[in-house]
Structures are given as structure tokens and as C-alpha cells.
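In: pasting a predicted model and its sequence here:
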Amino acid sequence: MKVKEVADLTGISVRTLHHYDEIGLLVPDGTTEAGYRDYSERNLELLQQILFFRELGFTLKKIKEIVTSKSFDRLEALERHRERLNEKRSQLEQLLRTVEQTIRHAKGEVTMTNEEKFKGFDFGSNPYEQEARERWGDKAVDESNAKMEKLKQDGKMQAFQDEMNELYRKLAAVRHDDPSSEASQEAIGQWFTLLNQMGSYSLEAFKGLGQIYVDDARFTRNIDQFGEGLALFMRDAMAYYSDSRLG
């Protein structure tokens, strides 16, 4: 299958498939006489595995480590996917029951205990914060948390979130342009300024954050809600923005 056919089949953008090829995660088994990528049945099976891992929150770097390992067993991996997805489904089913019961409670049909109101929620850990501390240290994360808390106390959090979503939409509108274009760089410059309202990002950290947008499936999924391929575009635009200023 050609890259456009694979994109149409899976719903993944051509740009994302090209990226997987570039990082050695999903390299097509063949090429046409014209030099176009040609995906085999084996490639499609591997792509399915990649998407299962992404759905479960694995980074692209970790996925590559797993699927290229000599000990990788496709059937064993599928069984693990099933186990984790069943766990995820159980939590979602409990949340649905909590929502349904809360609706009935709001209508006066049943009475809920305080414990019942919070069944299904899991706030045992914050993986984003934990990973941020590992990457940039406690001081940077603590400063960011303090800025966010001040926004809440000043009643400016909603306005900040609205500004962020509007900027996401602006970036999505130019995501098919060259990341180094004037319009792209103007928008990504606004993103750099906005992020520094809630943290302290050097140009190196800004570039690194852009890479995380692509490597971490959770970030990619959230960002691409504004437009397929936006995370990849932002990664490239952020890298150009940083490199052009670092010299």
C-alpha cells in the first residue's frame, strides 16, 4: 500500500507516517520505481501495534525500544494490550455508572452518598508533573505550579485557558504551511510568550517541549484535537524558532 492509502485506511496523517519512517519506527519494506514508500502487510501489523501502544500512553521512543527488541513477541504484546484496555474499560464503565447515578440524583430519583459521587476517578498520580520534574527539575515545576496557582487566585485562569485554546486554533489554521514561514513563526512566537506566563522556558526547553508533543501520545492526542498533524507542525515550528534564535 502507498502512504496515502495507509493514511486513508488508518486515519493517520501522511505527515505522521513520514515522521515514523524518519525516526526508524515504521520503515516501509519497499519503494516503488518512482521512489514512493510501499507498505507491506508486515508494516501494517507493526503500525497496529504502534497505535495500540500510543493509545495506552507510551512515548514514541519507548514504543520503538519495545517493538525493535529481539525479545518482542507480537502475540504477547496483544495479550498485554487486551489486559490494559480491559482495565481502562472497567474504569470508564464505573465513571459512566457514576454519571448516570448523578443524573438520577440531580432529578431527585435517588440519593447518593459522598463516596458514590467519586467512584471511578483515579488521581493517584500526575504523570505529566512527574515527568516534568524528571526532565527539568523540581524548581522549574514548583515555579510553574506557583504561577498557575496565582492565576487561579486572581480569577484569571479561565481567560488564560481561553487564550491558549484560541492560539491552538490559530496554529491549526497554518499547520499546512512551512513551519519556518512568517505566519507560522509569528504564531509560535505567541505560543512561546504564552507558555512563559505559566512557566520559565528557555529556548532549549521550548524546543524540547515541542519534541514531547510528538513523542508522547497523550500530548499528540490532545493537541491534534484542534487539527490532525498539529503536534508535528508545532514541533517543527518550535525547533526552528529556537534554533534561529540560539544561532
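Out: Perfect, I can see it now. Numbering: from 1, shown residues only.
In: hey, let's count contacts and neighbours off CA atoms from now on
Out: Fine.
In: now the longest helix belonging to the chain: buried residues?
Out: Looking across the chain with DSSP state H, the single longest helix is helix 74-106. Within helix 74-106, the residues that count as buried by 16 or more other CA atoms under 10 Å are 77, 81, 91, 95, 98-99, 101-102.
In: presented hereafter is structure B, for comparison with structure A:
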Amino acid sequence: MKEYTVKKLAKMAGVSVRTLHHYDQIGLLKPSIRTDARYRVYGERELLRLQQILFYRELDFELKAIGNLLDSHNFDLVGALESQKQMLLSRRKRLDTLVATLDKTMLHLKNKTMMNPEELYEGLPKEQAAAWRMEAKENWPEQVAHAERELMRLSKADFKALQDGFKANVEQLAMMSHLDPAGSDVQAAIAQHYHYILRFWGKADDAAEAYRGLGDLYANDPRYTQVDGVPAETFGNFLQRAIHHYVDMQLR
């Protein structure tokens, strides 16, 4: 039979020697042998009992209650282990939920110092931005909420880079508006435009039809295709045709 000194057992179990001394004093975990020199020596049986004690302690049982359970005449070790496993799994599930909540809270606090919904519309006149956001939320509430959540995960620097890249892409398309919308150069720029739009939307569900609908919006609402603050109907029609061609050729 293997024997363990109090020091070795404490190290194996991750508890202090003082804890084992206390368990001995209150009768919760007695050593199997006490030498003539009063040294405590533990065997396999005590190891299993200590395991049970530590499991129950992890589950917040009081020491007295643990002793009563372990000393009960009908105590079933295998059954106890199965019960403890289920309780620990339940606790792990609760802890996983708490960790997820903490992650969300930290993300929220982090984003409060980095991005907020108002910052997503910087660069637009304040009243216009508010009106556009309200209109979009009325027409596409879930999509707008999702897009804003995803964008607020970005740092200010990353969001600024996204804005600048998209602006340069739109300016490039505006300068191409005299070309064939189905031409290779225009379609290459539209491919970039599409990927910028996906980043702003934050998802790709039904992306093809949504992007086609965006092309229609450009053609039907001049507010979205202004050039230097001036509505450009021709540009809107050009974008619509270019986007429709891209959807038909690349996204079908």
C-alpha cells in the first residue's frame, strides 16, 4: 500500500499542510497511521476521502455537512462522484454564462471609449445623419442594429480607414460614370465597393439581393449619390446598372 506524508499529500492535493492538520483535528480526515514520532501518514483510502472533501468544498458544502455525508452508512462513492460531476457541469455552465456576460460588458466598456452610434455618422450634417439613421431603422431595424453593433467593434482608427477607403472607392466610381457599367475596370471597382458594403453591413445573409436592392436605392434616391453635395442622377443610374451586372455575373 502506498503511503503519503502530510507534506506530500498536501502538495498532491493543492492544499496546505495546515488545512490537513485542521481536517485531522475536527475528525474530517484522519491519517491512516500516526507514527511514534507523531507524524501523519495517509493511504489510498484517505486520498479518496480527501478528493471527496475537496469536491464538496468546491460545491460550497460546509465541513460539518461533508463529514456527515462521508460518514453516512449508505454513502455511495460512485454515486457521489456522478452527482458531483453533474453539479460541477451545471456550475461550469453557469460560469461559462458569466464569462460570456463579462466579455460582453468589457466589449461594451471598451467600445464606449472607442466608438458609439453617433460616431458612425460623423462627417454628415447632424440633422441629416439623424434623419437617415431613423429612416434606416424604420425600414431595416434588424439589419441596422446588427450593422451598428459590428461597426462598433472596430477601433476608431480601423473605422476611419474603412470610411476613407469607401470614400475613395465611391470617388473612383464617380469618375468612371461615363464608362460602360459592365466594363472590366468598372466591375473591378464595383467588386471593391461590394466588399466595403459587406463590412459596413456586418453580415452576408442574402447579400446578393440586398446589394441589388442597394443599386436600386442609388438610382431612386439622389441623396445617396451626391457628388460634392449635388445630387447626381446619372451617377445613381450608372451605379445601379454596374451593381446589377456584378450581382448577375459574380453573385449568382
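Out: Perfect, thanks for sending it. Keep in mind that what you see is a predicted model, and the values were worked out from it rather than measured.
In: TM value for the aligned chains?
Out: Once superposed, the chains reach a TM-score of 0.44 (TM-score structural alignment, normalised by the length of structure 1), with 125 aligned residues with a CA RMSD of 2.9 Å.
In: on that earlier part again, out of the buried residues of helix 74-106 of structure 1, which is nearest to E65 of structure 1?
Out: Lowest distance from E65 of structure 1 to the buried residues of helix 74-106 of structure 1 (CA to CA) belongs to A77, with 13.3 Å.
In: which residues of structure 1 fall in strands?
Out: For structure 1, the strands defined by DSSP state E cover 30-31, 37-38.
In: buried deepest among those strands, which one?
Out: Each of the strands of structure 1 was scored by mean neighbour count; the highest is strand 37-38, a mean of 18, by mean count of other CA atoms under 10 Å.
In: quick one: the helices in structure 1?
Out: Under DSSP H, structure 1 gives helices at 3-10, 14-22, 41-55, 60-67, 74-106, 114-117, 127-136, 138-153, 157-173, 182-198, 203-215, 217-223, 230-246.
In: just to revisit the earlier point, with distance to T193 of structure 1 added, can I get the strands of structure 1 in TSV?
Out: Converted to TSV, those look like this (distance: least, CA to CA, whole Å):
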stretch	distance to T193 of structure 1
strand 30-31	43
strand 37-38	39
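In: of the ones you listed, which is nearest R15 of structure 1?
Out: For R15 of structure 1, the closest of those is strand 37-38, at 12.6 Å, according to CA to CA.
In: which elements pack onto that closest one?
Out: Secondary-structure packing of strand 37-38 of structure 1 (3 or more CA pairs under 8 Å, 6 or more residues apart in numbering; DSSP states H and E): strand 30-31.
In: now the strand it packs on, how far from the centre of its chain.
Out: 29 Å (CA atoms, centre = their mean, to the nearest Å).
In: before we move on, back to that, could I get the helices of structure 1 in TSV, plus columns for distance to T31 of structure 1?
Out: What follows is the helices of structure 1, written out as TSV (distance: least, CA to CA, whole Å):
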stretch	distance to T31 of structure 1
helix 3-10	10
helix 14-22	12
helix 41-55	13
helix 60-67	22
helix 74-106	25
helix 114-117	56
helix 127-136	38
helix 138-153	46
helix 157-173	31
helix 182-198	32
helix 203-215	26
helix 217-223	28
helix 230-246	24
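In: in structure 2, which helix is the longest?
Out: Every helix in structure 2 considered (DSSP H), the longest is helix 77-112.
In: could you point out which element follows it?
Out: As assigned by DSSP states H and E, the chain's next helix or strand after helix 77-112 of structure 2 is helix 126-139.
In: same for that following helix, what does it pack against?
Out: With contacts taken as 3+ CA pairs under 8 Å, 6+ apart, helix 126-139 of structure 2 sits against helix 141-151.
In: could you look up the SS state of V41 of structure 2?
Out: Here V41 of structure 2 is strand, with the state taken from DSSP: H, G, I helix; E, B strand; the rest coil.
In: which of the buried residues of helix 74-106 of structure 1 lies closest to F219 of structure 1?
Out: Distances from F219 of structure 1 to those, taken by CA to CA, are shortest for H81, at 20.2 Å.
In: which parts of the stretch 151-252 of structure 2 are helices?
Out: 156-175, 184-201, 207-220, 233-250 (DSSP state H, counting those that start in this stretch).
In: relative to helix 233-250, how tilted is the shortest one?
Out: On the basis of axes from the mean of the first three to the mean of the last three CA atoms, to 10 degrees, helix 207-220 of structure 2 is oriented at 160 degrees to helix 233-250.
In: then the second one?
Out: Put simply, helix 184-201 of structure 2 runs at 90 degrees to helix 233-250, going by the same axes, to 10 degrees.
In: which of the helices of structure 1 sits closest to G30 of structure 1?
Out: Closest approach to G30 of structure 1 among the helices of structure 1 (CA to CA): helix 41-55, 10.0 Å.
In: mind listing what's buried in the closest one?
Out: 43-44, 46-47, 49-54.
In: any idea how far that helix is from the chain center?
Out: Per CA atoms, centre = their mean, the centroid offset for helix 41-55 of structure 1 relative to its chain is 17 Å.
In: which elements pack onto the longest helix of structure 2?
Out: Identification of packing neighbours for helix 77-112 of structure 2 by 3+ CA pairs under 8 Å, 6+ apart yields helix 44-58.
In: flag every buried residue along the helix it packs on.
Out: The neighbour-count check on helix 44-58 of structure 2 (16+ other CA under 10 Å) flags 46-47, 49-50, 52-56 as buried.
In: how far out from the middle of the chain is that helix?
Out: Distance, centroid of helix 44-58 of structure 2 to centroid of chain: 37 Å (CA atoms, centre = their mean).
In: next, the angle from the helix or strand that comes right after that helix to helix 77-112.
Out: The helix or strand immediately downstream of helix 44-58 of structure 2 is helix 63-70, counting by DSSP H and E. Interaxial angle, helix 63-70 of structure 2 versus helix 77-112 (the same axes, to 10 degrees): 140 degrees.
In: does anything pack onto helix 63-70 of structure 2? Which helices or strands?
Out: Other helices and strands packing on helix 63-70 of structure 2, by 3+ CA pairs under 8 Å, 6+ apart, are helix 44-58.
In: so which elements touch the helix it packs on?
Out: Counting contacts by 3+ CA pairs under 8 Å, 6+ apart, helix 44-58 of structure 2 is packed against helix 63-70, helix 77-112.
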